[in-house]
Structure formats: structure tokens, C-alpha cells
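Engineer: okay, sequence plus prediction incoming.
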Amino acid sequence: MYGKDSMKMAKIADKLAKKYNIDCIFTGQLIDLQKIVLETNNLIITAQHMDSLVPGRGMGHVLPEGLVDAGIQAVVLNHAEKPLTIAKLDATIKRAKELGLMTIVCADTVEQCRAIAELNPDCMICEPNTLIGTGNSSNEEYILETTKAVREVNSNILIMQAAGVSNAADVKKVMTLGADGTGGTSGIINAPSWEDKIDEMMSALVKFKK
């Protein structure tokens, strides 16, 4: 998603985040994010990647300072489509923290969740790579085990359980099992009405707001 569609989605999410008074993370193509920052007020605008470099040489890389200058507040790291080594992930999380960017780090297995929690990101998205975009959400055992693995290392890390979440029932399931939040992509994009789908999921989520 990009351009006008991305802006349309952002404005819908912005309106509903205000309606329900919840923290809503919105990611998008880097080239669209600065426009979205300027035209929304209630979203945590989030880059889908950044690099750990400092100003200087870096052709083709995503400079952390550039994100901050554009008004971006957070960054997703280590998504299944943009994986990082532990060394690169460690360095990138530290660079983000230097600049006050919220770090949202993806992890696949229970072992990965435990290892990445040691790097102390602000938030983790625990989701099996095999379920991303399938419409099938994680089973109860996975949600409980990954949540436990993260909390045993650092109880301050926020946990999102997100793979395949696409309706209110999925939201209720992951939140009841101990997640701090959830999200969706394909389930929203493929819905007949983006606004109705986001409203459905946010209305389910707000019942668990702390």
C-alpha cells in the first residue's frame, strides 16, 4: 500500500484512534510517512525499518536522524520481510533509543522472543512467520509461551500478538491471553470496508485498555 491508499487508511485509523482514545501504531512506506505525519494527529507514525548508521556516509540506508526530523515516532525492526542479525538488531535498537524512537521488534519462535527481549526493545510483536497474512491467528500455546518468555526477561516490554489477527474474536483471544496489544494488515486491507473493520477491531481492543 502506498500513496493515496496509505493516506486514506491513515485518516481512518486517526479518526478511530481518537474515537476510542487508544494508542494506534501506523506503519507505511517511508516515502509516505512525512505526509501522514502532517495530516494526522492521533497516530504513532512508525517506519518499517531503519539502519544503525550515523550522519555521514550511507547511500541507500535509512538514517535514524532523518526519521526523527520527519516527525516519525517509532520503528519496526526485524520483520519477517526485513530480518536482521542479532548484532545489527542490537546496534539499531541502541541508535533508536539514543534519539527517542520507540522500538517495536518482531520475533518468530519462543527462543527468538527470549533472545530479543534481552536487547530491551520497547515493544515486541510475537508472531509465527508462517501465519503472517494467512488470516489464521496464533494458537493459545504459542501466545502463552512467547508472552511468558518475554516477561521472564523484561516485564516492562510491551507485547503485541498479531499474526493473522483479522476480526474482533481474534483481538479478544490474544488480549485475554495476556497481550498488551495487537494489530492487522491483510485482514484490514482485504475487508470490504476498511473503516468498519478497524472499528470492529478497535472496539474489541478498547475493552482491555489499561
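Structural biologist: On my side now, so go ahead. Residues are numbered from 1 along each chain as shown.

Engineer: drop to CA atoms for contacts and neighbour counts, all remaining ones
Structural biologist: Will do.

Engineer: remind me, longest helix of this structure?
Structural biologist: helix 3-20 (DSSP state H).

Engineer: which other helices and strands does it contact?
Structural biologist: strand 24-27, helix 30-39, strand 43-47, helix 194-205 (3 or more Cα pairs under 8 Å, 6 or more residues apart in numbering; DSSP states H and E).

Engineer: redo that, cut-off 10 Å
Structural biologist: strand 24-27, helix 30-39, strand 43-47, helix 186-189, helix 194-205 (3 or more Cα pairs under 10 Å, 6 or more residues apart in numbering; DSSP states H and E).

Engineer: buried residues, stretch 143-158. List them.
Structural biologist: Along stretch 143-158, these residues count as buried under the neighbour rule (16 or more other Cα atoms under 10 Å): Ile143, Leu144, Thr146, Thr147, Lys148, Ala149, Val150, Arg151, Val153, Asn154, Ile157, Leu158.

Engineer: and Thr92, what is it in contact with?
Structural biologist: With contact set as Cα atoms under 10 Å, 6 or more residues apart in numbering, Thr92 has these partners: His49, Met50, Asp51, Ser52, Leu53, Pro64, Val75, Leu77, Leu84, Ile86, Glu98, Thr103.

Engineer: then this one, side by side with the first:
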Amino acid sequence: MIFLSLKTYKEASGEAVIKLLSMAKQVSEETGVPIIPCAQATDIYRIKQELKIEVWAQHLDPIDPGRNFGWISPYSLKLAGAEGAVINHAEHAVDKDTIKQTIDMAKKYGLKTLVICETIKLAKQVTLWQPDYIAYERADLIAGTISMIDEEEASVKQLAQIIKQPLIVGAGISTQDHVKKTLRAGGQGVILASAVVKADNPKAKLRELANGFKYHAG
């Protein structure tokens, strides 16, 4: 599976996000590989209504509806059509207590969760809190030319044996070989952003990445 992090790129906002995710939907249907967009909160309802695909939020806060000015509530995300949310991305990091509170609050409102961990130590703690997925990525490798799977292959293999959840690998993932290597190491998916969103041909890049799952399985 591919978690497609859309961040706040212009190429993945408003009308542009519909165009991009229409391509992602086509590739997912062609290859049978789930491609889950992690969208801006402002685009979730539109994506769900126009494309009828699974869509996740990039962040949520551990709050119930009420007096929480400027926060993102799991209740409102669920109403908008989100089916899950990412927690603790390096660009929107939270402390350990907040990670647990957010997982619990997401469960309360029927949202799935993917928690991003930069260390094995944190992942060992997070797995006990029972999110749906755990992602492993180093902040310094995000959007760079060196991939997490190339730099930390041994750690990925180790972590895949420790945690209870499917392991997703991110940071610098940009090629079919990265996908294949991730799967061989015990990962079950990847999370990436700029490799697709900023690509000259996002559909071709997504197809290349998705086919990494097919060829590995074959």
C-alpha cells in the first residue's frame, strides 16, 4: 500500500488535488495496490464527494467538539469523510502523551491511525497503544535523495519483527527498487510525497511505485 502525503503543495490543493487523485485512483484500480491520500483538512470533503475514494487527514487533535478554536477535531474529520489520520509526522510532531491521546480519540470517532516514529524506541512504545499502522522514517531524510530503506535497512528488518502493526516506511522513497527493498525487509507499504506530487508525470511515477508491489508478490 502507498500512503500519498499531499502536504500543502499547490499541486495537491483545490482543483489540482482532484486531478492528481483521479490519476491515483486509476493507478490503484489498474494495479490493485491501495493508494491512500493524506490530504489537507480543507480538501477532504471535496475529495470524498468527487472521487469516492478512501482519504485520510494529515493531522488531528485529541479533542471532542466544543471550544477548541483552530484545532482539528476527529468528529469533524469523520463528518467530512476521512477514514483515518496520520499522527506525529516530523513536520507536525507531537509528544508521546499526545500520540496516545490522539490514538484513543481517533478510535472513539471511528478513525484509523498511522503513527510515524523516527526511532525504534518510540515505535516499541507506540505499538502497545494499538494504532492501525506504524511508519518509520527519519526527519532528516524526508524529501531528500537518500532513502530510509537504503540508510536503515537493518533497522527496518528489526522493527518489522517487533511491532504488531503493519510497518510503513517513508523518507526519500522515490523508486520501484525502494518499494521492493522495503517489502523484502518486512515492510508492508510506503509513505511518500514529493516523489509523486512534484513529479513531471505523477501518474507514471505512481504506476512505477505500485508495480513494485506486484513484481515483489510475483
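Structural biologist: That came through, no problem. Quantities reported herein were computed from a predicted structural model and do not represent experimental measurements.

Engineer: re earlier: pick the most buried one from the helices and strands packed on helix 3-20 of structure 1.
Structural biologist: Ranked by mean neighbour count, the helices and strands packed on helix 3-20 of structure 1 are led by strand 43-47 with a mean of 24 (mean count of other Cα atoms under 10 Å).

Engineer: what does it contact?
Structural biologist: Contacts for strand 43-47 of structure 1 (Cα under 10 Å, 6+ apart): 10-11, 13-18, 22-34, 36-37, 62, 64, 67, 71-77, 101-104.

Engineer: and of the helices and strands packed on helix 3-20 of structure 1, who's closest to Lys173 of structure 1?
Structural biologist: helix 194-205 (10.1 Å; Cα to Cα).

Engineer: report the mean deviation for the closest one after fitting onto structure 2.
Structural biologist: Compared with structure 2 after fitting, helix 194-205 of structure 1 deviates on average by 0.8 Å (mean Cα distance after the TM-score superposition for structure 1).

Engineer: what span of structure 2 lines up against that helix?
Structural biologist: Taking TM-score structural alignment as the measure, structure 2 aligns residues 202-213 with helix 194-205 of structure 1.

Engineer: stretch 6-21 of structure 1 too?
Structural biologist: Going by TM-score structural alignment: stretch 6-21 of structure 1 matches residues 17-32.

Engineer: return the distance of that stretch from the chain's centre.
Structural biologist: Averaging C-alpha positions (Cα atoms, centre = their mean, to the nearest Å) puts stretch 17-32 of structure 2 16 Å from its chain's average.

Engineer: to which residue of structure 2 is Gln112 of structure 1 aligned?
Structural biologist: In structure 2, Gln112 of structure 1 lines up with Leu122, judged by TM-score structural alignment.

Engineer: what residues are up against Gly32 of structure 2?
Structural biologist: Shown in contact with Gly32 of structure 2 (Cα under 10 Å, 6+ apart): Met1, Gln26, Ala210, Asn211, Phe213, Lys214.

Engineer: same question, Leu158 of structure 1
Structural biologist: Ile104, Pro121, Asp122, Cys123, Met124, Ile125, Thr147, Val150, Arg151, Ala179, Asp180, Gly181.

Engineer: go again with 7 Å.
Structural biologist: Applying Cα atoms under 7 Å, 6 or more residues apart in numbering, we find Leu158 of structure 1 in contact with Asp122, Cys123, Met124, Asp180.

Engineer: among those, which one has the most neighbours?
Structural biologist: Among the contacts of Leu158 of structure 1, the one with the most neighbours (other Cα atoms under 10 Å) is Met124, at 26 neighbours.

Engineer: who touches the match of helix 194-205 of structure 1?
Structural biologist: So stretch 202-213 of structure 2 is contacted by Met23, Ala24, Val27, Thr31, Val33, Thr175, Gln176, Val179, Lys180, Val196 (Cα under 7 Å, 6+ apart).

Engineer: which pair of those spans the longest distance?
Structural biologist: Met23 and Lys180 (22.1 Å).

Engineer: okay, the two: which has more neighbours?
Structural biologist: For Met23 of structure 2 and Lys180, the more surrounded residue by other Cα under 10 Å is Lys180, and the numbers stand at 22 against 17.
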